[in-house]
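[1] below are the sequence and a predicted model for it; my questions follow.
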Amino acid sequence: MKVVAFERNLQGTGASRRLRNAGKTPAIVYGVGAEPQLIELDHNALWHALKKEVFHSSILELEVGGKSQQVLLRDVQYHPFRQLVLHVDFQRVDPNKPIHTKVPLHFMNQESNPAVKLSSAIISHVVNEIEVACLPGSLPEFLEVDLAKIEAGQSLHAKDIALPAGVSLIAHVEAENPVIASATVPAGAVAAGEDEAAAE
C-alpha cells in the first residue's frame, strides 16, 4: 500500500495546529539508523486509510519527495472527541532484519461449527490480533483461525494458529500460549437440553 507524504520543516504546537487547520496531519518517520524525518500527510486520505485493516498490519511504501521507503505504522494519536488524527508515527523497516508486529486474526467457519449448530454453543473471540516475528517480506496481512472443529467447552490457543513459512510467534506469546477463542454453552441451553433428555 502506497502512502504519499511531504517534508515539513516547522515543529511545535503552533506549527502542528496550523497544519491541522490546513487539512494536514503531522507525522514522523524513524528507525534503521537514519535521522528521524518530519513529514505531513493529507488528513482526509489518512483518515480513510486508517479505516482499512491492511494499513495497520502491512509494510507500507511511504513516498516523501519522490523517494520511497518501507515503513510500518507504529502509533496513531486521535483527538478525544473530534474525527481528527493528531499525529502519526511510522517506523522504517530493513528488509533483511526481522520485525515484531501485531497481525489481525480472521476467524473462519464459525457458522458451520457443529457445536454452534447442534449444541447452541457460543464462540468467543478472546483476542483479535497476535504478535509475530518475521522478515518484512514475509509479513502476512492477516492470519486465519479455523473454528470448524472447536468443540463445546474447548479453547483454541495461540500455538493452534497455522503460521505461514518464515513467521513465528514472538517469544513471550509462544511461552504464554494465550487463549484466542473459546466455545461455551450458555447455562440456559444446558438446562433446556437436560429437560429434553428427561422428557424422553
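    Perfect, I can see it now. Residues are numbered from 1 along each chain as shown.

[2] all contacts plus neighbour counts: C-alpha atoms, from now on.
    Noted.

[3] in the biggest strand by length in the chain, what's buried?
    What stands out as the longest strand in the chain, according to DSSP state E, is strand 67-78. Applying a neighbour-count criterion of 16 or more other C-alpha atoms under 10 Å, one finds 69, 70, 71, 72, 73 buried in strand 67-78.

[4] just stretch 142-160 next, same as before
    Neighbour counts over stretch 142-160 (16+ other C-alpha under 10 Å) mark 142-143, 145-148, 150-152, 155-159 as buried.

[5] try it against this one:
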Amino acid sequence: MANVFEFIAEARSETGSSAAKVVRRKGKVPAVLYGGSASPEMLILDHNDLLKHLAHEAVYSHVLDIKVDGRTEKAVLKHIQRHPAKPQILHIDFMRVDAGHKLKVHVPLHFINEATSVGVKKGGVINHSMSDVEVLCMPSALPEFIEVDMANVDVGSTLHLSDLVLPAGVEIPELHQGVEHDHPVVQIVKPKTSTESAAE
C-alpha cells in the first residue's frame, strides 16, 4: 500500500457541480488545494486510494504530501464532504503548509487509564464531551494525538481544555478567548439509580 501520508493527485480544469459529477462517475474525487501564496488548485484523486488513506487516524493530524504533476506540496486535511448514506467521499479540501508559519489543525484525543481510573473504580461512568481538539503549532511540532490520562479523575470531576497536557510548542487557541471557552473534555459522573432512570 502507498505511504499513508502521500496522496497522488492530478490537476483538473473543469469546475462546477456538473463537472464534479463526471469526476465521481469515473471513481474519482474532486478536491481543492488552497492556502499559502499560491492560487487554489483544483485536483482529482482516486476514490479507493483515498478511502484507504482516510482509514488511518493519523492522516487527520499529519502534514501530508500531495503529489501533483511531478511536484510535491505539503498540506493538511481541512475538510471532507461525505455522502450522507453511502461510504463515498464527495469532495476533499487540503490546505498548504508553510514550514515557517503556525497552522491550526484538529488533533484526536486518546483517553488512557479509563478502566482503572479512581472514579470508575467507585462505579462512576465516563462521559466524553470531545473526541478531538483544535491546536495551533508549527508544522514540525504537530502531534499525532493528545493523551488524556484518566487515572486520577474521580466521580464528579471534569477535565477541561486547560487541563490537557500539551506537547512543547503546541497551544489551544480557544483558550486565549477567555475562561468561558475552557470547555469540558471528559467527566466521570455517578451512575443513575433505577429510580432516576424510571423517572426519565
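    Cool, the structure landed. Values in this document were obtained by computation on a predicted structure and should not be read as measured data.

[6] show me what contacts the equivalent of residue 151 of the first structure over in the second structure?
    Aligned counterpart of residue 151 of the first structure in the second structure: residue 154 (TM-score structural alignment). Residue 154 of the second structure makes contact with 117, 118, 119, 120, 124, 188, according to C-alpha atoms under 8 Å, 6 or more residues apart in numbering.

[7] give me the neighbour count for the counterpart of the fourth one in the first structure.
    Counting by TM-score structural alignment, residue 120 of the second structure corresponds to residue 116 in the first structure. The number of residues packed near residue 116 of the first structure is 20, by other C-alpha atoms under 10 Å.

[8] so residue 116 of the first structure sits right up against residue 122, yeah?
    Yes - the criterion here is C-alpha atoms under 8 Å, and residue 116 of the first structure meets it with residue 122 at 6.3 Å.

[9] wait, residue 37 of the first structure sits on residue 29?
    Yes - the criterion here is C-alpha under 8 Å, and residue 37 of the first structure meets it with residue 29 at 5.1 Å.

[10] give me the more crowded residue out of those two.
    Neighbours per residue (other C-alpha under 10 Å) separate residue 37 of the first structure from residue 29, with residue 29 holding more: 21 against 15.

[11] counterpart of that one over in the second structure?
    Per TM-score structural alignment, residue 29 of the first structure is aligned with residue 33.

[12] just checking, next helix/strand downstream of the helix or strand harbouring its match?
    Element membership for residue 33 of the second structure, per DSSP states H and E: strand 28-34. Next helix or strand after strand 28-34 of the second structure toward the C-terminus (DSSP H and E): strand 41-46.

[13] which residues sit against that next one?
    Contacts of strand 41-46 of the second structure (C-alpha under 8 Å, 6+ apart): 7-13, 15, 23, 27-34.

[14] mean deviation (superposed) between that strand and the first structure, please.
    Taking mean C-alpha distance after the TM-score superposition for the first structure, the mean distance separating strand 41-46 of the second structure from the aligned residues in the first structure is 0.6 Å.

[15] can you point out the buried residues in that strand?
    Using 16+ other C-alpha under 10 Å as the test for burial, strand 41-46 of the second structure gives 42, 43, 44, 45, 46.

[16] would you map the strands across the first structure?
    Taking DSSP E as the criterion, the first structure carries its strands at 2-7, 24-31, 34-42, 60-64, 67-78, 85-92, 99-108, 122-125, 129-134, 143-146, 155-157, 168-169, 179-184.

[17] picking up where we left off before, now the contacts of residue 154 of the second structure: which count as buried?
    Neighbour counting by 16+ other C-alpha under 10 Å classes 117, 118, 119, 120, 124, 188 among the contacts of residue 154 of the second structure as buried.

[18] looking at the residues you listed, which are in helices?
    118, 119, 120 (DSSP state H).

[19] residues touching residue 78 of the first structure, list them.
    Shown in contact with residue 78 of the first structure (C-alpha under 8 Å, 6+ apart): 84, 85, 86, 87.

[20] an error on my part: the question was meant for residue 113 of the second structure.
    Taking C-alpha under 8 Å, 6+ apart as the test, what residue 113 of the second structure contacts is 149, 150, 151.

[21] I'd like these as CSV, with distance to residue 98 of the second structure appended.
    As requested, those are exported to CSV (distance: C-alpha to C-alpha, whole Å):
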residue, distance to residue 98 of the second structure
149, 32
150, 35
151, 38
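
[22] which of these does the first structure keep?
    Retained in the first structure (both residues aligned by TM-score structural alignment, their matches' C-alpha atoms under 8 Å) from the contacts of residue 113 of the second structure: 149, 150, 151.
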